[in-house]
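Peer 1: Take this sequence and fold it.
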Amino acid sequence: MSLWAKSQSDQWEEPIQTVISEMQRVAPVMQQLTGIQNRLQKGAVAVEELMSRKRREFRDEMEAERKELTAEKAAAMGEIRKEREKLEEQKKAMEGVYKFQSSKIKLDIGGTKFTTSLETLCSEPGSMLEAMFSGRHKLIQDEDGYYFIDRDGTHFRYILNYLRDGIVKEGCLPSDPQIVKELEVEADFYQLQGLLKFLEGRGLPAVPQDDVDSCFRSKACTFYSQNGSLLQGSWVAKKQVTYKFKNLSGLDFSSRKFTYGASFVGSILRKANFRNSLLTNVDFTNADLRDADFENSNLSGRACFTGAKLDGARFSPGIKEQLGLH
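Peer 2: The predicted model follows:
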């Protein structure tokens, strides 16, 4: 090395050593600062996560509180609605009471006195009572203000209760079949179709098919229909068949030979099947034969249909005219 180079090296050695010393002294401080920076960054992340969690918790709490308030509001509105409906019902009830009070009607049914309302008497459209008190007809009152109807008033309270309620409540009608029949007659007079429908067959004991079959023996037999065609029967009566005031609706009397006659006086025989049968001396007086089937049967042997209900009953062509039925 030349003297100049050595001189230059010696000249820079001391500053360089100074710098190195200084850097060695500062290095721990820099490491410490770097550690502090790392901790600050971690702290900032932790703070951000904490703030985010708190924001979520706050939003969840607000949403839960909103839902709770909404539910409380809905419940309160429901209660208010119920109270309003209750008030409306009370208002209607009071209006009804006012109508009843302002339209009071006094009736004399065959000597038995009743007091009711115009609303009640007109509650079933198409009934005789609705027609009477509709205002379309002039009615006469006696000196005490009663309207007289010449009917037996014994069962009229049942009529009024039906009109008041619009239905027949179970247990509110007599169980005696004779009284039920009398009530049915009154319902028919007043043309109360709803009550008639309810009363049909009620109070009359129902007869099972096995009971009917026990009156016959299984035996092949032949006879002629009223139109002259040959019929093949399967049952022959053992004795006179007697079912007075019974409920025989829907039972099967088809292909039977009533050798000794039969009595169905006052019985319910709706939709009963008498097809292909020989009905000799059979009495259907006052029987309900609506929708019964007599097609291809022989009714020429003094069958009686006096007072019978025959709406919808089916006969072979020309038979009703032969029997004088309408």
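Peer 1: switch to C-alpha atoms for all contacts and neighbour counts from now on
Peer 2: Fine.
Peer 1: Packing partners of the lengthiest helix in the chain?
Peer 2: Of all the segments of type helix in the chain, defined by DSSP state H, the longest one is helix 3-102. When contacts are defined as 3 or more CA pairs under 8 Å, 6 or more residues apart in numbering; DSSP states H and E, helix 3-102 packs onto strand 112-117, helix 118-121.
Peer 1: Now render the ones you listed as JSON lines, adding distance to Met94.
Peer 2: Below are the helices and strands packed on helix 3-102 laid out as JSON lines (distance: least, CA to CA, whole Å):
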{"stretch": "strand 112-117", "distance to Met94": "14"}
{"stretch": "helix 118-121", "distance to Met94": "14"}
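Peer 1: Those: which one's closest to Glu65?
Peer 2: helix 118-121 (52.6 Å; CA to CA).
Peer 1: List the buried residues in whatever helix or strand comes next after the longest helix of the chain.
Peer 2: Using DSSP states H and E, the helix or strand that follows helix 3-102 towards the C-terminus is strand 104-109. For strand 104-109, the neighbour count (16 or more other CA atoms under 10 Å) marks 105-109 as buried.
Peer 1: Here is the second sequence; please produce its structure so I can put it next to the first one:
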Amino acid sequence: MDLYDASYDIQCPSCKTTKYRNPHLKLMVNVCGHALCESCVKLYFIKESGQCPECEIVLKRSKFRFQVFEDPMVEKEIDIRRRVMKVYNKQEDDFERPDDWNNYIEEIENIVLDLVNDVNRSEIEKKLESYEKLHKDEIRRNLSKRSREEEELERLMEEERLVGEERAKKIQEELEKQRLSKERTKTTLLQDLLASEGDASLIVKSHADKLKEEQQILEEEMAAKSRLPAKATEFSSGIKIGFGRGKNANQKIIQKGTLYSYKAPDLPTVLQSPSWGNLDSDGFLGHVRKSSPQAMAGGYTEHYACLRALQEFMWGHILTPR
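Peer 2: Below is the predicted model:
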């Protein structure tokens, strides 16, 4: 049996230590995307900042984090995308036309692509800096808007969590009631069997019937609770129920024109399927796959499949006479 683990191939680019020799090896990445093991980070970044051994970019030790993805370039793209999206933080609702939103997204992707591949990095950094200065108020406003939306989402999630906990608590209480009821029934049955001199089978049957009756009552109560609808406070559109109830709420609606009256449609009572000879002329075979030469050699044509499908359709749509 091959017990080789592919994770043993993980290697620190600097000290060349592998996970095979050091099972506790953990790689860390920074904004440049070049990985280093935890020991090399402590060695190269004794002070708060230092240069990356590969690209010589000045990095901060506090910005290092453990590598999650196998490819360090993915980690680099995530960092860059997170930083760019903090500056370019508009939403689709902020644009009047879809084309403007698409151009905005395309600009973000081009910036991320250039920074990931280190293409015109200095120019892109200057572009980000100038954009942030020009749209400082708008960026701050969008951040506060997003934070409010996140707070509302967290509030809804907290409410759902509390409702789930309350539901689980009630279920646990019902289960505990059932367990205690079964224990009491068992104790009562044993006491009756010990105290009575009658037929034991009749006593057991009496207790079984009583237990069945109690179980049925309990099931009916739980079913009634589950059928009880929650009191709605708003419509699906978000408008509160009762909105607009004022002194004019009970006024009659003025009808314009004649009232609508229902008129039953004149439908045929029997639907007739086309004949074998009319399938091709009436166009029914236009969307049916042609038979292969092997099938036709056995006497099969596409007429069989088409006619059978039409007949099954007619059988399901036969209208009863009024």
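Peer 1: Any idea what the TM-score is?
Peer 2: TM-score of the superposed chains, computed with TM-score structural alignment, normalised by the length of the second structure, equals 0.22; 82 aligned residues with a CA RMSD of 3.5 Å.
Peer 1: follow-up on the earlier one: just name the most buried of the helices and strands packed on helix 3-102 of the first structure.
Peer 2: helix 118-121 (a mean of 20; mean count of other CA atoms under 10 Å).
Peer 1: packing partners for it?
Peer 2: Under the contact criterion of 3+ CA pairs under 8 Å, 6+ apart, helix 118-121 of the first structure touches helix 3-102, helix 156-165.
Peer 1: sorry, back to before: out of the helices and strands packed on helix 3-102 of the first structure, flag the one nearest Ser263 of the first structure.
Peer 2: strand 112-117 (36.4 Å).
Peer 1: other SSEs contacting the closest one?
Peer 2: Counting contacts by 3+ CA pairs under 8 Å, 6+ apart, strand 112-117 of the first structure packs against helix 3-102, strand 104-109.
Peer 1: Make TSV out of those and add distance to Arg164 of the first structure.
Peer 2: Below are those laid out as TSV (distance: least, CA to CA, whole Å):
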stretch	distance to Arg164 of the first structure
helix 3-102	11
strand 104-109	13
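Peer 1: Quickly compare those and say which is most buried.
Peer 2: Across these, the average number of neighbours (mean count of other CA under 10 Å) peaks for strand 104-109, which reaches a mean of 18.
Peer 1: any idea how far the closest residue to Val116 of the second structure other than its chain neighbours is from Glu129 of the second structure?
Peer 2: Closest residue to Val116 of the second structure apart from its sequence neighbours, by CA to CA, 6 or more residues apart in numbering: Glu77 at 5.9 Å. To Glu129 of the second structure, Glu77 of the second structure is 19 Å away according to CA to CA, to the nearest Å.
Peer 1: neighbour count winner among the two?
Peer 2: Glu77 (19 against 12; other CA atoms under 10 Å).
Peer 1: helix or strand for the more buried one, which one?
Peer 2: Assigned by DSSP H and E, Glu77 of the second structure falls in helix 72-87.
Peer 1: Would you mind pulling up the elements that whatever helix or strand comes next after that helix packs against?
Peer 2: Sequence order places helix 98-116 as the next helix or strand after helix 72-87 of the second structure, per DSSP H and E. Under the contact definition 3+ CA pairs under 8 Å, 6+ apart, helix 98-116 of the second structure sits against helix 72-87, helix 121-134.
Peer 1: Name the residues of the first one that are buried.
Peer 2: Spelled out, it's helix 72-87 of the second structure. 72-73, 75-81, 84, 87.
Peer 1: Cool, thanks, signing off.
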